[in-house]
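Undergrad: I'll drop the sequence and a predicted model, then ask my questions.
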Amino acid sequence: MIYVIIGILILAASFIWMEIAERRIQEWEKEK
């Protein structure tokens, strides 16, 4: 059961990380 919880946390973190990365890329493009 612990492994399932860890897997869900990793998936959630990866989705959040992708959203943050996309926002930062858009901000960098605006600065350019």
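TA: Perfect, thanks for sending it.

Undergrad: all contacts plus neighbour counts: C-alpha atoms, from now on.
TA: Will do.

Undergrad: Report the buried residues of stretch 23-32.
TA: Buried positions in stretch 23-32, judged by neighbour count with 16 or more other Cα atoms under 10 Å: none.

Undergrad: Could you measure from E31 over to W17?
TA: Using Cα to Cα, to the nearest Å, we find E31 at a distance of 21 Å from W17.

Undergrad: now Q26
TA: Q26 is 14 Å from W17, where distance means Cα to Cα.

Undergrad: And for R23?
TA: Taken as Cα to Cα, the span from R23 to W17 is 10 Å.

Undergrad: Determine how far the helix or strand hosting I20 lies from the middle of the whole chain.
TA: Per DSSP states H and E: I20 is located in helix 2-31. Helix 2-31 sits 0 Å away from the centroid of its parent chain (Cα atoms, centre = their mean, to the nearest Å).

Undergrad: ok, structure two:
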Amino acid sequence: MNVKIKSVEMREMKGLERVKVSKDINECSH
């Protein structure tokens, strides 16, 4: 159960990182 929660947290963190990166790219291209 603990491992499952951790994997979900990792996926959410990676998703947030990807969103941040895409945001940075959008700001740079402007």
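TA: Cool, got the structure. In this text, all values refer to a predicted model and were calculated from it rather than measured experimentally.

Undergrad: how about S7 of structure 2, what's its match in structure 1?
TA: Matched to structure 1 by TM-score structural alignment, S7 of structure 2 sits across from L11.

Undergrad: Against E19 of structure 1, how distant is that match?
TA: Counting by Cα to Cα, the gap from L11 of structure 1 to E19 of structure 1 is 13 Å.

Undergrad: again, but for I10 of structure 1
TA: From I10 of structure 1 to E19 of structure 1 the distance is 14 Å (Cα to Cα).

Undergrad: now do V4 of structure 1
TA: 23 Å.

Undergrad: got it, and I25 of structure 1?
TA: For I25 of structure 1, the distance to E19 of structure 1 equals 10 Å [Cα to Cα].

Undergrad: Give me the neighbour count for the match of S7 of structure 2.
TA: Residues contacting L11 of structure 1 under the criterion other Cα atoms under 10 Å number 11.

Undergrad: same question, S14 of structure 1
TA: 12.

Undergrad: same check, this time on I5 of structure 1
TA: Using other Cα under 10 Å: I5 of structure 1 sits among 9 other residues.

Undergrad: just K4 of structure 2 next, same as before
TA: Counted with other Cα under 10 Å, K4 of structure 2 comes out at 9.

Undergrad: If anything else comes up later, I'll come back, but that's it for now.
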